[in-house]
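A.B. asks: predicted model follows, preceded by the sequence.
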Amino acid sequence: MFYLSKIEHKLTLPPSLLALPIGEAIHTELERLFLDKVIANLGLCTSVYDIISIEGGSIFPGDGAPTYLVVFNLIMFRPFPGEIITAKLVSSDADGLRLSIGFFDDIYIPTHHMPNPNHYVPANSTKGTWFWDFDEENDLSFGINYSDEIKFQVQSVSYPPIPVEQPKESKPFAPMLISGSLDQDGLGPVTWW
């Protein structure tokens, strides 16, 4: 789920940070640039772990800021396919579930990855509840409620291309999407098991 990623970056340090010790100033600027940002095919940056090396400090003509070549490690969030994660239910609609793990909210469980057999009961046009029909003969089904902690298995992690134009009524662009599944034993709300 979390791993270190070694990055080499040419960093221009703003003059406002030059009063700080160089290591602290560079760490502050790296956090501003990378923290809470998605890097395609690497994941979501959660922290600057350490700085391995700092070289340079050249000031180019016409520029009042020194430029350094910095090698550093970032702590990245990118779950691997097959990993089991516990999350909270954010929304439930006819297309499936949307989950959150607190710092990341773009986790989706599509309808074809829900426990089978199942059915959906709409509460209104945008919300509803999914049910797992555990024993159809005895009319025994288990609902997925908004207060539930849900265990899911990661199916895929994708990085959609940035749209050129986005209609106003569409949902906000997500630079990283996780698709999950509840269709195995032990998955779903922890209260089921």
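C.D. replies: Cool, the structure landed.

A.B. asks: use CA for all of it now, contacts and neighbours both
C.D. replies: Fine.

A.B. asks: any idea how far Thr191 lies from Lys151?
C.D. replies: With distances taken as CA to CA, to the nearest Å, Thr191 is found 10 Å from Lys151.

A.B. asks: between the two, which one's more packed in?
C.D. replies: The residue with more neighbours, out of Thr191 and Lys151, is Lys151; 19 against 10, by other CA atoms under 10 Å.

A.B. asks: let's bring in a second one:
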Amino acid sequence: MYILVTLADVVQIPPSEFHKPSIRAIEDFVNTKYSDKVIHKVGLCIAFHSLISASEGLIGHGTGIVNVNVDFRLLVFRPFKGEILRGTISHSNMEGIYLSMDFFEDIIVPPPLLFDNTTWGTDDAGTEAFIWRTDNGEGGENEFFFDRAEKCYMRVEQEEWNDLSPQMKRPDDYDMDRRDKYGLKVGPYRIMASMMHSGLGPTLWWLGDEAPAEEATDAMELDGDMEA
């Protein structure tokens, strides 16, 4: 899910940052520039990881800004094909199921990548959703719903990249509200996932009564990590 990427850049440290240790000033610069941004064909940058090397600082003429050539490692979110991820269904429509991992929301499961015999319909509460129907062995059917806010396991199938840098845009691409075939705004990085194998889909299907307990345990671990 996460990889380390080595990058090189010129870090600019203004006089107002001189009170910081050099490594801290470099880390702050890298995090400000890269965190929560997508690098094309690299992934979603999370945070600075470690410094590999740094040159002597050169003071810019008339500005007092120190320029440092650095090589560093960056923690990047980029799951590999076939990796199993867990996310939450944010919404659905006839074009597919859209999922969120809290920090990353450009994940979609199109209908062809759902279980066989999955159709678009209405659940018990009258809400439209995808429904997976299976034979119950007694001449009837079991219905399993892909409801909103359900936590799901999904398998990464494909990456989609869009270079949105100004030099790569065509004149007709400057509409920031431009939508793609799924009705979503065009973003720099998207994951196409599937839920068509045993164990995938809403965790409640497979874990039953254990699912709420597992989610509560995950929440407690997360709270513990934040307090630490």
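C.D. replies: Arrived safely, thanks for sending. Predicted model only: the values in this text are computed from it and were never measured.

A.B. asks: Met154 of the second structure: which element?
C.D. replies: Secondary structure from DSSP states H and E places Met154 of the second structure in strand 151-161.

A.B. asks: other SSEs contacting the longest strand seen in the first structure?
C.D. replies: Counting by DSSP state E, the longest strand found in the first structure is strand 43-59. Based on contacts counted as 3 or more CA pairs under 8 Å, 6 or more residues apart in numbering; DSSP states H and E, the elements that strand 43-59 of the first structure packs against are helix 22-34, strand 38-39, strand 66-77.

A.B. asks: if you set the cut-off to 7 Å instead, what comes out?
C.D. replies: In terms of contacts (3 or more CA pairs under 7 Å, 6 or more residues apart in numbering; DSSP states H and E), strand 43-59 of the first structure is packed against strand 66-77.

A.B. asks: mean deviation of the strand it packs on from the second structure?
C.D. replies: Average distance, strand 66-77 of the first structure versus aligned residues of the second structure after superposition (mean CA distance after the TM-score superposition for the first structure): 0.8 Å.

A.B. asks: which other residues reach that strand?
C.D. replies: The set of residues external to strand 66-77 of the first structure that reach it, using CA atoms under 7 Å, 6 or more residues apart in numbering, is 1-13, 42-59.

A.B. asks: cool, stretch 133-141 of the first structure as well?
C.D. replies: Pro117, Asn118, Phe131, Trp132, Phe142.

A.B. asks: hmm, back to that, let me know the angle separating the longest strand of the first structure from strand 149-158.
C.D. replies: Orientation of strand 43-59 of the first structure against strand 149-158 (axes from the mean of the first three to the mean of the last three CA atoms, to 10 degrees) gives an angle of 50 degrees.

A.B. asks: now do the biggest helix by length in the second structure and strand 151-161, the angle between them.
C.D. replies: The residue-count maximum for a helix in the second structure (DSSP state H) belongs to helix 210-227. Angle, helix 210-227 of the second structure to strand 151-161, by the same axes, to 10 degrees: 60 degrees.

A.B. asks: check which residues of helix 210-227 of the second structure are buried.
C.D. replies: Buried residues in helix 210-227 of the second structure, counted by 16 or more other CA atoms under 10 Å: Ala211.

A.B. asks: all good on my end, thank you.
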